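In: attaching a predicted model along with its sequence, questions to come.
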Amino acid sequence: MQPLFKHPNFVHFWIGQIASSFAFQMLSVGIGWQMYDLTNSPMALGLVGLCQFLPQLLLTLVVGHVADRYNRRLICVCTRFTMAMTVGILVYGNMTSTVSANMIYTCAVLLGTARAFEMPANQAILPNLIPSALLSRAVSAMASAREISVIAGPALGGLIYLLGPTTLYASSMSCFLLSCVIMFLLRYNFTVTTKSPINIEHLFGGLTFIRGNKVILGSVSLDMFAVLLGGATALLPIVAKDILQTGPWGLGLLRCAPALGALLMSVYLARHPLTHSVGKIMFAAVAIFGVATIVFGLSESLILSMLALTLLGASDMISVVIRSTLVQLETPDDMRGRVSAANSVFIGSSNQLGEFESGVTAAWFGVVPAIIIGGVGTIAVVGLWMHLFPDLLKRRTLDKEND
């Protein structure tokens, strides 16, 4: 079997993903730190996440249809160019000293809208670039690309922010433009394999497919609720500044710690793909995610906090690889856009909506109790989901034909 990185199109796509993810991670550091600097409000940090999630939720049916009917490569090109121009607004706002919380909220909505169209198209491209036997390794390799960016992006972003937010946003915009060019040059021929009429049944096809497949429904919903409850990334600026008594550089280190754990795990999984007991492994990984969240919430040491976040990232990566591979392997190509769009809502719920949830609970109960409550809630969800989705618990392999 030809090695994964011997496929030129996959390598091209992989590099483009690094550039795009690098841009977004640097941007997240800048927006998070500047918003907290402007407002000193945990709720404001949560609202940034909500502004990015709502467009994704509202456009779910539309973006899935678009990804199934139009060239997915060109969709990625257009959306990444839109993100670059959106970051350009923040560059202008900081250069003219007109940046405000409302400007950041507006840019968050624009970014969320662009990502709503990009995510299903980007996810649906991958199975067409490599043989299906290599898909699990490809998912792990793509995760590695993202985590490389997540490690370098926040760390470098925190340092660049010391030169001023304008410099940081300009760097992020440049990376988005680079990714745009790389995707434009990707050799990818898209053909519409079905011309079924556009109706309610067609638009809801992705959600219907997920609901009818208990293994996929269980895996995506488990991952969603785990990160929704246990994810505390929106609170990292507060933890860094108020609890750990550090600056933007410390925030960058905290942001890259989960990525370090995820990167190490994704590299391991790319070389040693999961071949047995994938259901039990997924539940165990999510439970560890909850425990790591509790340790992070109790920590008052930068080193211990980074270790807890590293473990958190590694366990989350196991869940991500299992979920993503199951979705791609069991979905027909002519439905991958709609299914990926529906899956993106689950991902967005866990990430952006999770940031909003963290901001609200921190405002109500305090930062530390909010993080601990989230970790305990994640462990509770694991126990409940083991009872609700026995088929997922019993799943032995990623490929149903070999189960």
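Out: Yes, it's here.
In: going by C-alpha atoms from here, please, whenever you check contacts or count neighbours.
Out: Will do.
In: over to residue 376. Which of the three states is it?
Out: At residue 376 the chain is in helix, as set by DSSP: H, G, I helix; E, B strand; the rest coil.
In: got another one to weigh against that:
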Amino acid sequence: MSDPDSFRALLGHRSYVYFWLTRLSSQLAGQMMMVALGWQMYDLTSSAWDLGLVGLAQFLPALLLTLPAGHVADRYHRARVMLGATALQALAAAGLTWASHGGWASRELILLVSIGLGVAKAFQMPASQALPALLVPMGLLPRAVALSSSGMQLAIIGGPAIGGLLYVAGADVVYLLCAALLLLGCALAAGIRHEAPAAAQARSWRTVFDGVHFLRGQPVMLGAISLDLFAVLLGGATALLPIFAKDILHTGPWGLGLLRAAPAVGALLMSAWLARRPLERRVGHWMLSAVGVFGLCMLVFALSTSLWLSMVALLVSGAADMVSVVIRQTLVQLETPDEMRGRVSAVNSIFIGASNQLGEFESGTTAALMGPVGSVLLGGVGVLAVTLAWTRLFPGLWQRDRLHPQREPS
């Protein structure tokens, strides 16, 4: 089937279109909210430590709840789980709008709301990652996953830029638009139709850890997921972008929005390239090399005093990270049985959440000790060290030739 025919076929599945639009609107709102939360927290406290706490407050609920959330995604109606998580985020955005407009937003309120967002995302990610397989035929699944990822990248590009520009008019304006987008997402999620899970699936809460047990027996998948964890955990600088924007690059909220959007621009360009020229051979080498490039970009970003050079470094880092993401997500989709996809997606979500939220806490902590530049430099060196270590710890990943195991040479 040609590319235009594939996309037309996807558009013929109404529930998938609703799903795509739900993810787009909620991701756009989430990115805008992260920009506003970071800038508002730094305005209130001028503390790198508090910026890190925002990430930690989102990570801890995800750490505690994501495995049970994977069980929920395999046992209950995934679209309704997604709807509930989106509604909780809409409630958080509405509360922030009220507090910011009334002038009583505080450090403690931002941290409390961050915990609520962490709870919502803990349930949202496994359900949304496992949902496409129920909405389109298996022959269209790779295209559906790619299209969904492209929509998320568009939101990651547009959300920070819009949030940064609107913040000039006030944090309450940003949060109000976030609430509206999330309510739209709720309405769209209510229109998603799919079959309920079979009664035989996930009968007992003892199956919560099945995803962990499954990955333990899949060293290539485990290596790919853990590599992404440590790369972003050590090399991510998202939490420190307000400091770099304000104190090092001497720009305002609009500059922060551009910095946050730059990695997604690189990721979107790379995803478009990979859609036309997919990786066919030596995928393990490509993945580890891309992570190494990501680490080098972090070193350049740490030493840059130019907004444009910093944006280029972040753009290239996003492109390199997308190579790793495409390989990892494809492996998870191809090698996980459908009845376990929610629980395996939950484990994957923990790794993603750890690399993002816990990485923000790590960045804030090390920045408080050695400054933002030293923190990012240390992280970049750490990424390079992990890349070298993973070639020895996971030789199967390093030697992986093709994504499809059935096509591996005997």
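Out: Nice, I can see it. Note that the structure is predicted; figures quoted are calculated from it, not measured.
In: how close are the two chains, by TM-score?
Out: In this superposition the chains share a TM-score of 0.97, using TM-score structural alignment, normalised by the length of the first structure; 402 aligned residues with a C-alpha RMSD of 1.3 Å.
In: what does residue 398 of the first structure correspond to in the second structure?
Out: Structural correspondence for residue 398 of the first structure with respect to the second structure (TM-score structural alignment): residue 403.
In: before we move on, what about residue 295 of the first structure?
Out: Using TM-score structural alignment as the criterion, residue 295 of the first structure maps onto residue 300 of the second structure.
In: show me what contacts that match?
Out: Residues near residue 300 of the second structure by C-alpha atoms under 8 Å, 6 or more residues apart in numbering: 310, 313.
In: distance check, it against residue 345 of the second structure.
Out: Residue 300 of the second structure sits at a distance of 33 Å from residue 345 of the second structure (criterion: C-alpha to C-alpha, to the nearest Å).
In: now do residue 219 of the second structure
Out: Going from residue 219 of the second structure to residue 345 of the second structure by C-alpha to C-alpha gives 16 Å.
In: and these two? Which one has more around it.
Out: residue 345 (27 against 16; other C-alpha atoms under 10 Å).
In: quick check: the aligned partner of the more buried one in the first structure vs residue 328 of the first structure, distance?
Out: The alignment partner of residue 345 of the second structure in the first structure, by TM-score structural alignment, is residue 340. Distance of residue 340 of the first structure to residue 328 of the first structure, computed by C-alpha to C-alpha: 9 Å.
In: and for these two, which residues touch both?
Out: Going by C-alpha under 8 Å, 6+ apart, residues that sit against residue 340 of the first structure and also against residue 328 are residue 124.
In: got a list of what the residue nearest the centre of the second structure touches?
Out: What sits nearest the mean C-alpha location of the second structure, by C-alpha atoms, centre = their mean, is residue 352, with 6.4 Å. The contact partners of residue 352 of the second structure, by C-alpha under 8 Å, 6+ apart, come to 228-229.
In: rerun that using 7 Å as the cut-off
Out: residue 229 (C-alpha atoms under 7 Å, 6 or more residues apart in numbering).
In: quick one: what helix or strand has it in it?
Out: helix 341-353 (DSSP states H and E).
In: that helix: how far from the chain's middle?
Out: 11 Å (C-alpha atoms, centre = their mean, to the nearest Å).
In: lovely, talk soon.
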